[in-house]
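Enquirer: Starting from these lines, generate the structure:
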Amino acid sequence: MNRIADIHLLTKRLIVMTGVAILIFSTVFALSYLYSQRFMITWVGFLCGIIGGFVSIQQRMKTVSDDELKLLTQSWFTILLIPVFGGVFALVLYALFLSGIVSGTLFPAFYIPEPTNGTPDTTYMIEVFTQTYPLTGQDLAKLLFWSFVAGFSERFVPQIINNVSQKASDQTQTKDH
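Expert: Here you go, the predicted structure:
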């Protein structure tokens, strides 16, 4: 096959896989809402990360080497791997937002429930997963944007992790001296 035919084949596969991902996660959203009357925000971030990964592949297609393009057209697994990493990176970024490690006006703020008896327990952990939401519509939009970025730019979240690790290491070394 020639390069243009490979690009068209890959584009078709990306469209199919994006549609399948949206369908699967829409079903998960619907079921979680119908059965628990909760909209699981973690799934939204994960889906945006996956979509960011698919868009990233599409954007890079014209600049990848012929060998990379051949690999992408011959393996569904390779096509799925980048978007799945994007979804995982979106979840890691979500945890960084919730922890306050990454914060500021560019990033979303969240309502996180407090333990009812002052001590976290199983009930509290369920509440954290089911009742943690962005504070405003703007915060939701920021979460969606940054989740997409986490999937689109495969180096974004690892760079944040490296920066946080380095700062923690520097602080530990400063305390030891």
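Enquirer: rest of the way, CA atoms for contacts and neighbours
Expert: OK.
Enquirer: so how far is residue 128 from residue 88?
Expert: 19 Å (C-alpha to C-alpha, to the nearest Å).
Enquirer: Looking at the two, which is more packed in?
Expert: Ranked by neighbour count (other C-alpha atoms under 10 Å), residue 88 and residue 128 place residue 88 first, with 21 against 17.
Enquirer: How far does the helix or strand hosting that one sit from its chain's centre?
Expert: If you go by DSSP states H and E, residue 88 is part of helix 76-99. The chain centre lies 4 Å from the centre of helix 76-99; the measure is C-alpha atoms, centre = their mean, to the nearest Å.
Enquirer: For the comparison step, fold the sequence that follows:
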Amino acid sequence: MPAEVPTPTATPLSETGALIVVVSRRLFFAVMGLAAIVVVAVVVLISTNWATSAAVILSGTIGGFIGLQRRLKELTVEDLRVLANSWVQICLPPLIGGVLAMLLYVILLSGMISSPLFPHFAADPSTREGCEAPHFRILLCHHGADFGEYAKLVVWSFVAGFSEHFVTDIIGRFEGEAAKNVGATDDSPKPPQ
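Expert: Down below sits the predicted model:
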């Protein structure tokens, strides 16, 4: 006669585990909502100069979602309660991730940081409409040299959303350098670089 196999009993989740389940479910629905918006945006923006900006914001937003999901087990019960009870708190880190990704894109376009790791952009002569006048739209007239440059842009945009400190640390570094140079004249010695 075979030995009796014990039936598994469900153990109740701790409060932390239950809150993580609720927050993860909210994150899932938020990502699905974002996916629906992306499908519409891709259809509308694919043939415009806004496609690169949309990809940057989307990559940063996805990085924000994944970064928040990764940090859930490290959060306090009080933080989890806030996330479980507020859609705004669920959507805020991804929104900030998208904004920081766009800011990083502008920093990369400005040439303030450069390395083989970062994408390089050049003005696209085929997109003349609206690109002659010196206004903000001219940012949309710069494109990567090849697919590799766009791939780097997507990766760094994701990193900007995933790790909010990445872009804020870059800004802090620029802030420190600017503070050193305030009041310096062309004749004064420059700090070593």
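Enquirer: ok, and for the helix holding residue 88 of the first structure, which residues are buried?
Expert: By 16 or more other C-alpha atoms under 10 Å, the buried positions in helix 76-99 of the first structure come out as 79-80, 82-94, 96-98.
Enquirer: Ok, stretch 32-41 of the first structure next?
Expert: For stretch 32-41 of the first structure, by 16+ other C-alpha under 10 Å, it's 39-41.
Enquirer: In CSV: those residues, plus secondary structure and distance to residue 69 of the first structure.
Expert: Formatted as CSV, the buried residues of stretch 32-41 of the first structure follow (DSSP: H, G, I helix; E, B strand; the rest coil; distance: C-alpha to C-alpha, whole Å):
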residue, secondary structure, distance to residue 69 of the first structure
39, coil, 38
40, coil, 36
41, helix, 34
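Enquirer: Return the member of those nearest to residue 62 of the first structure.
Expert: Minimum distance to residue 62 of the first structure across those is 33.8 Å, recorded for residue 41 (C-alpha to C-alpha).
Enquirer: so who does the closest one touch?
Expert: Taking C-alpha atoms under 8 Å, 6 or more residues apart in numbering as the criterion, residue 41 of the first structure is in contact with 132-133.
Enquirer: make it 10 Å
Expert: 29, 47, 94, 129-134, 140, 143-144 (C-alpha atoms under 10 Å, 6 or more residues apart in numbering).
Enquirer: go on, residue 109 of the second structure?
Expert: Residue 109 of the second structure neighbours (C-alpha under 10 Å, 6+ apart): 103, 119-122, 139-140, 142-143.
Enquirer: Which of those fall in helices?
Expert: residue 103 (DSSP state H).
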